[in-house]
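Novice: Here is the input, now give the coordinates:
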Amino acid sequence: MRGPASDVRRLSESRLAWLFLVALVIFAAGVGLRDPWPADEPRFVLNALEMIETGNWLIPHRGGEAYPDKPPIFMWASAVSILATGSVRLGFLLPSILAALGTLWLVVDITRRLHGRRIAMLAGLALIATVQFALQAKLAQIDMLVTFWITLGAYGMMRHALLGPARHWWLIGCAAMGFGVITKGVGFLPLLMVPVWTALARRGDAQPLPAWELLAGFGVVLAAIAVWVVPMAMYTTASGDPALLAYRDNILLRQTAERYADSWGHLQPWYYFVVEVAPWAWLPLWLAIPWAVPNWWRRLRRGDARTILPLSGVILILIFFSLSPGKRGVYLLPTVPLLVLALAPMLPGLLDKRGPNWLATGFLVFLGGLLGTAAVMGWTGFEPLMELSEKHDATPWPWLAFLAAAMIGLLARLKPRRGAMALALWLGILWPTVGLFAWPDMNDSRSPRDLMRHVVEITGEDAWLAVHDFGEEFLLQTRQPTVHFSYHAQDGQEALRAFDWLQQAPTKRWLLIAQEHDGLIDCMDRSEAHDLGFQNSQHWWLFPGTAAAGCEGDPDAAPVFVAPTSLRRSPYL
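Specialist: Down below sits the predicted model:
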C-alpha cells in the first residue's frame, strides 16, 4: 500500500524532474540557430573537426598547427557531439549543456542529502538563475566542462567528509579532479579545501581523512592525468619533431605553472574578481550576501561543516585566482556551485525576508527599465543605437521590449514582496529569449559564413586562399583550400611570407587581410583589391596574387600551414 511518505517522495521527484526540464529549456534554447562565435568557440570546433578529419585525437591542431594552450578533453567531447548529431550547429554546444545539467544534478543531490528535498529544489533554482552559470551553459567554451569536473571533485569530497565514510566517492572525486586537469589545468581546485576538511575532522565535525586515503587520492588524480599526458609525452618525445617537442614543453610547463605565476595576458589587479566580476557573475546570489554573512559567521562558530566546507572552497578559489596576475571573468565559474551550496540552508529564510526581495525588485526594475528604454530609443532612431545596430547587423528592439514587458508582468503578478522570485523568473525568460531571437539576429555579424561564401564567388572554389592574422572562425567557414602563416608569427613576418607565397602562383592564389594591417600591404596594387566590408569587428580586403607583384617576400619569414578542413568541405558545416 502506498503511504503518505511515498506520495511526498513521488511529488518531490516530480518537481525535481520539472526542475531539470526547465534547465534543459533554458540552456538548450537556440541550439542549431547560430554558428560558433568568437571568442574560443570556433577554435575548439576547429580542433574537433581536425580530429575527425585527420584521425589525430591525441594532439589538438588548429589549421594544421599544433594547439598547445589547452589539453584535449573538451575537444574530444566536441568532436563526439558533432559526430553524434551530424552537424556543427547542433553538436558544438552539447558538451556545455550536458556539463551544466551534470553540475546541476550534483548540486541538487548533495543538497538533498545534506538539507532535504525542499532546499535541494531551491538550490537547483538558484544555480539555474545565476547569470554566469546560465551564460556559460549556452556557450561552447571549455569552462563549463571543467566546472563539472571540479564540482564532481567537491561532491566526492563532501560525500566522504560530511556523509561518510564513503571512500569510493572520495576516489571518484579525485579521478574527476584529474580529468579536470587535462581539461583545463585547474581541475585540482577542490584539493584546496583539504586543510579545512582536516581542521573540521579534528573538531569532530567531519569524517577524518587518514594520510593513506589522502595519498591514495593523490595517486588517483595523477593516474587520471596520466591517461592523456603519458601517451602524449611518449609520442611527442619519440617523434623527434621540433614542433611536437615544443608542443610538449609548452602544454606541460608554459601553460601551467608559468602561466599562473607570470601570466602574459589578461593582466588585471588583485581585486578584479571581487569588484568587477562577482557583482554580475554571481547575480542574483550576491544580493543575498549582506544577510548571508552574519548567518555564515554563526555557522562557523558552531562548526557547521555543511556550510563551512563549500564556503571555504569559494573563498580559497577566489584567493587562488586573485594571486595570479592573469585573470579572466570566467575563472570565477567554479565558485558558483559551491556558493549555492553555502547559501542553500538559508534560501527559505532569505526568500521570506523583506530586504532581499526589495533589493531584487529594485535591480529587476533597473534591468528591465534599461532594456525598455533602449528599445524605445532604438525604434525612434536614436543615432548611437542605430549605428551600433548597423555595425552588428542586428535589430534587437522587439526582444528588448519583450523583456521589459516581462519585467512589468512579473512584478505586477508577484509584487515586490516576492521580488527575488520575480528576478529569478525574469532571468529564466531572458536566456531562451537570447537563444531564440538574439542569436539568430546577431549571427551574420558574429559568423563569417556569408563572407567566406562571397570570397569563393570571387576567387572560384579551386583557388587557394591565405588568411593573414587569422581568426579561427574564418578557417572554420572557409570553402576552398586555405593556408595561414602560424598563429604565433609576427604580423610583419606573416606579410613577408604571404607575399612570397602569392608570387609562387599569382593567378591561383589570394590573400584575405584586415584593413587594420593596411601599413603592411603598401606595396600591393590597391586597384585589384575587393572590398569585402565589415565582419567580426574588422574591415576586410581580398587581394589576388597578381596584386603582390611589386612586393618583396621572404620564404623563411614564417611557416605555412594548410588547414586540413579546407581541403575537403566538411559535411558537418
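Novice: can we go C-alpha only for contacts and neighbour counts from here?
Specialist: Noted.
Novice: can you tell me the helix or strand for Lys483?
Specialist: In this structure residue 483 is Val, not Lys. strand 482-484 (DSSP states H and E).
Novice: Identify all contacting residues around that strand.
Specialist: Here strand 482-484 makes contact (C-alpha atoms under 8 Å, 6 or more residues apart in numbering) with 63, 464-470, 475, 560-563, 566-567.
Novice: cool, and stretch 77-91?
Specialist: Taking C-alpha under 8 Å, 6+ apart as the rule, stretch 77-91 contacts 31-36, 44-45, 48-49, 51-52, 92-95, 571-573.
Novice: Equivalent analysis for stretch 206-219, please.
Specialist: By C-alpha under 8 Å, 6+ apart, the residues outside stretch 206-219 that reach it are 160-165, 167, 170-171, 174, 197-198, 200-202, 305.
Novice: List the buried residues of it.
Specialist: For stretch 206-219, the buried set under the neighbour-count rule, 16 or more other C-alpha atoms under 10 Å, comprises 206-209, 214, 217-219.
Novice: ok, so of the residues you listed, who is nearest Trp291?
Specialist: Lowest distance from Trp291 to these (C-alpha to C-alpha) belongs to Ala206, with 26.0 Å.
Novice: doesn't that closest one fall inside a strand?
Specialist: No. Under DSSP: H, G, I helix; E, B strand; the rest coil, Ala206 sits outside any strand and is assigned coil.
Novice: Look up how far Val194 lies from it.
Specialist: Ala206 sits 11 Å away from Val194, taking C-alpha to C-alpha, to the nearest Å as the criterion.
Novice: coming back round to it: in helices, which of the contacts of stretch 206-219 appear?
Specialist: Within the contacts of stretch 206-219, residues falling in helices by DSSP state H are 160-161, 167, 170-171, 174, 197-198, 200-202, 305.
Novice: May I see those residues arranged in CSV, with distance to Ile315 and neighbour count as well?
Specialist: Below are the ones in helices among the contacts of stretch 206-219 laid out as CSV (distance: C-alpha to C-alpha, whole Å; neighbours: other C-alpha atoms under 10 Å):
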residue, distance to Ile315, neighbour count
His160, 21, 22
Ala161, 19, 27
Arg167, 25, 17
Trp170, 21, 28
Leu171, 24, 23
Cys174, 20, 33
Trp197, 14, 24
Thr198, 17, 18
Leu200, 16, 21
Ala201, 19, 17
Arg202, 21, 13
Ala305, 15, 22
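Novice: now the other sequence, so there's something to compare against:
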Amino acid sequence: MPRTLWERIWDRLSAHPWLAMSAAVFMQTAFLLNERALWFSDEVRYANAYENMHRAGTWVVLSLNGMPYPDKPPIYFWFLALLDEITPLDPPSVFFLGAALSGLLLLFATYALARSMRLTKEVALASALVCGTSLFVAGILHYSRMDLLFAALIIFAEACLFKGYADPETRDGSGVGWTLAGFSVAGLAVLVKGPLGILFPLVGLAAYLGWRGEWKRFLSLRTLAGLGCFCIVAAAWIAAALAVEGSDFVRTVFVEQIFQRATNTFHHKEGPFYYFAVLPATWLPWTLALFAAPVARLWQRDFWKQVRAERHEQSDRAVGRTWLWLHALAAFVLLSCLSGKVVIYVLPLFAPMAILTADSLFQWDRARRVRLAWAFAVFFGLLGAGVLLGNRLLPLPVELTGLPLTGGVFLVTAALLLAMRKRDARILLLCLLLGVTAWIQTAARVTVPSLDSIMSPRLTGERMGEYIDQGYTPVACDIYSGIFTWYAGENILELPKNYDRLEDVLREQPKTVLVMKKKHWDRWPDRPAELRPVLEQFIADQPYVLAVSDGPEKNASLE
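Specialist: From the prediction side, this is the model:
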C-alpha cells in the first residue's frame, strides 16, 4: 500500500531528528526576533543587566541600574554575548534569538533523555515535538529569559545521571563518567539560574533509588565524586564573586536569594496547591491526553500490584518509565514545598511528561487516538471562538489587533485535527505541530505587538530618556528595580516609598523627571506644586505617572 504524503513527511523527519527539531523551532520563531518591545518586568531588567555587562564590564557579578545584581548568575548573559558576537543581530533581537536557541536546546535535551532510555528515534523525536507543541513552550520561545536554557541543562544532567545510575548496561563501572558529567552539567544549570539546577536532578535521583531500594548507591563514592564535580563548577563563580564584590555580596546570594526565597519569600509567595492548577494549564493541549488515557486503571488493585512488581525489574522500558515518573513527581513535590512559586518553574517537568506522553501515544489503539483528536479539536475550537471574542471578553485597557486571524488559525487547526482523527498518531502529531506553528507565527506578528502599550515600559522609559537628554535628573519611587533603565538609557535614582525623602531630592535637584505608581501619586500628601504630570501609562497590572519638575522658581515664572 503506497504511503501517504503525511507518512512520507514523518519518515523524512524521523530519519533526521536533529534537523527536524531545528526546523520546528525555526518555523515557530523565524522572522519574529524584533516584532515587539521588551516587556515588564524580567525582559527589560535582563536587558539592562546585559547592557551593563558590556558597558561597565561587569562580567562576573551582574549589575542592574548601576547596582550589583545578586538575583542571577552570569552564564546566560555570557551566552547572549556570544550570540551578539557571532551573529549580525544586535539587542534586543539577540535576546529573542537566545530564547529561541534555548528552546531548541530543550527539545534536544528531551530527545537525548528519551534516547538514553533506548527508546526508538521515532518515539524520541515525538517526545521532543510533544514538548514543542505545548502552547506554553511555543509562547516562551518568544520571551527573553533564561528558563529554557536552565531547563535544558537540567534535562541533559538527568539524561547523564540515568546512564550513570539506572541504565542496566552502564550503571556499574562504566557509568562513573556519566555520573560526573551529569553533576557537572547540573553545576552549569546552577550558574544559569540558581540552586534548583542541582535540586531537580538530585531529588529525582534520590526518589528513584529510594523506590528501587538502592539507597546505598545514592550514598556512595560515585555520588560524592559527582557532588565534588558540581561544587568545582558552581564554586568557580562564587569564588570570583567573592573576589570582585566581597563577602557581603556572597552572603546576600546565599541568605536572601536562596534560603529566604525557598523558605519565606517576599516575592511570588503562593500556597502549596499552586502547581496543581498551573501545571495542567501550562501543559495544554497535552493535558487533554487524560481524556484518552486509561486513567480508570488507577482505581484497580491489579495496577498497583504491577507497579510494585516492577520496582526491581531491569527491562529498559520498566526502568525508563519508573525514572520518568519519579523525576516528574519528585520535581512537582519539590516545587510545591518552596515558598516562592512562579509559573515558568514547571519547565523541567515537561521533558519526562513529554516522553511518557509520546510513548503512550504510540501504544494506544485507534479508539484512544480518536478520543484524543476529538478532545484537541474541541479545545482548539473553543479557544478559537474565545480569541475571536477576545476584545469583548477580556477587560484590557487596549484593543487587541489581529484576533480574527489568530482565532481563525485555531479554528482551522480544530478542523484539521477532526479530519485526521482516524489517522496514525504520527499524523496527529504533525497536524498539531502545523497548527501550533501557524498560531504562534500569526499571534506573534499581528496580535502580541498590540500589547506593547500595556506590557512594555518603553513609552515611559523613552520619554524619561528625552528629559534626561535635556538635563533632568531621573528619579523613581517604589518601583521594581530596573524596569525603566533600559529604555531611559541612563541609571535612575530609585527610592523607596518615603515622601519626605522624595521631597528632599526634589529640592536638591531643580530639574527632575519622576516616575511612580499612580496610587502613590494620588495618595501623596502635600505633593509639591512644581511637579506636573506629563504621561500616564498602564503597565502590566497598574498605572504609572511620569511627572517633571523645573524647580519652584521656573514653575513660578511659567505661571
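Novice: between the contacts of stretch 206-219 of structure 1, which is nearest Met75 of structure 1?
Specialist: Nearest member of the contacts of stretch 206-219 of structure 1 to Met75 of structure 1, counting by C-alpha to C-alpha, is Cys174, at 21.9 Å.
Novice: residues touching the equivalent of the closest one over in structure 2, list them.
Specialist: Aligning on TM-score structural alignment places Cys174 of structure 1 opposite Phe183 in structure 2. By C-alpha under 8 Å, 6+ apart, the contact list for Phe183 of structure 2 reads 157, 161, 198, 226-227, 229-230.
Novice: make it 10 Å
Specialist: By C-alpha atoms under 10 Å, 6 or more residues apart in numbering, the contact list for Phe183 of structure 2 reads 154, 157-158, 160-161, 189, 197-198, 201-202, 223, 225-231, 233.
Novice: Filter these down to just the buried residues.
Specialist: Buried members of these, scored by 16+ other C-alpha under 10 Å, are 154, 157-158, 160-161, 189, 197-198, 201-202, 223, 226-227, 229-230, 233.
Novice: which two in those are spaced the farthest apart?
Specialist: Based on C-alpha to C-alpha, the longest span within the buried ones among the contacts of Phe183 of structure 2 runs between Ala189 and Thr223 and measures 17.8 Å.
Novice: Spatially, what comes nearest to whatever residue of structure 1 lines up with Phe266 of structure 2 if we skip its sequence neighbours?
Specialist: In structure 1, the residue matched to Phe266 of structure 2 (TM-score structural alignment) is Trp264. Among residues not flanking Trp264 of structure 1 along the chain, Gly326 sits closest, at 7.1 Å (C-alpha to C-alpha, 6 or more residues apart in numbering).
Novice: Now do the most centrally placed residue in structure 2 against Arg222 of structure 2, distance only.
Specialist: Nearest to the geometric centre of structure 2 sits Asp147, at 4.0 Å (C-alpha atoms, centre = their mean). Distance, Asp147 of structure 2 to Arg222 of structure 2, using C-alpha to C-alpha: 29 Å.
Novice: for Asp365 of structure 2, same thing?
Specialist: Using C-alpha to C-alpha, Asp365 of structure 2 is found at 43 Å from Arg222 of structure 2.
Novice: Let me see the ranges of the strands in the stretch 451-573 of structure 1.
Specialist: Along the stretch 451-573 of structure 1, the stretches classed as strands by DSSP state E, counting those that start in this stretch are 464-467, 482-484, 509-514, 530-535, 538-544, 561-562.
Novice: As a markdown table, these with distance to Val107 of structure 1 would be great.
Specialist: Shown next, in a markdown table, are those (distance: least, C-alpha to C-alpha, whole Å):
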| stretch | distance to Val107 of structure 1 |
| --- | --- |
| strand 464-467 | 45 |
| strand 482-484 | 44 |
| strand 509-514 | 46 |
| strand 530-535 | 41 |
| strand 538-544 | 42 |
| strand 561-562 | 45 |
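Novice: Would you format those strands as TSV with distance to Trp379 of structure 1 and mean neighbour count included?
Specialist: Converted to TSV, the strands of the stretch 451-573 of structure 1 look like this (distance: least, C-alpha to C-alpha, whole Å; neighbours: other C-alpha atoms under 10 Å):
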stretch	distance to Trp379 of structure 1	mean neighbour count
strand 464-467	38	24
strand 482-484	42	25
strand 509-514	32	23
strand 530-535	24	16
strand 538-544	26	19
strand 561-562	46	18
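Novice: mind checking which of these is nearest Asn250 of structure 1?
Specialist: The closest of those to Asn250 of structure 1 is strand 561-562. By C-alpha to C-alpha, the value is 19.2 Å.
Novice: how about the contacts of strand 482-484 of structure 1, which pair is most distant?
Specialist: The widest separation within the contacts of strand 482-484 of structure 1 (C-alpha to C-alpha) is 20.0 Å, between Asp469 and Leu567.
Novice: which stretches of the stretch 351-500 of structure 1 form helices?
Specialist: For the stretch 351-500 of structure 1, the helices defined by DSSP state H, counting those that start in this stretch occupy 354-379, 383-391, 397-414, 419-433, 439-446, 449-459, 472-477, 491-504.
Novice: now the match of Cys174 of structure 1: how far from Ala112 of structure 2?
Specialist: 16 Å.
Novice: and if you look at Phe350 of structure 2?
Specialist: For Phe350 of structure 2, the distance to Ala112 of structure 2 (C-alpha to C-alpha) stands at 14 Å.
Novice: Find residues that contact each of these two.
Specialist: Taking C-alpha under 10 Å, 6+ apart as the criterion, Phe350 of structure 2 and Ala112 both touch 106, 128, 155.
Novice: Which of those fall in strands?
Specialist: Using DSSP state E, no member of those sits in strands.
Novice: and the end-to-end length of stretch 208-228 of structure 2?
Specialist: 21 Å.
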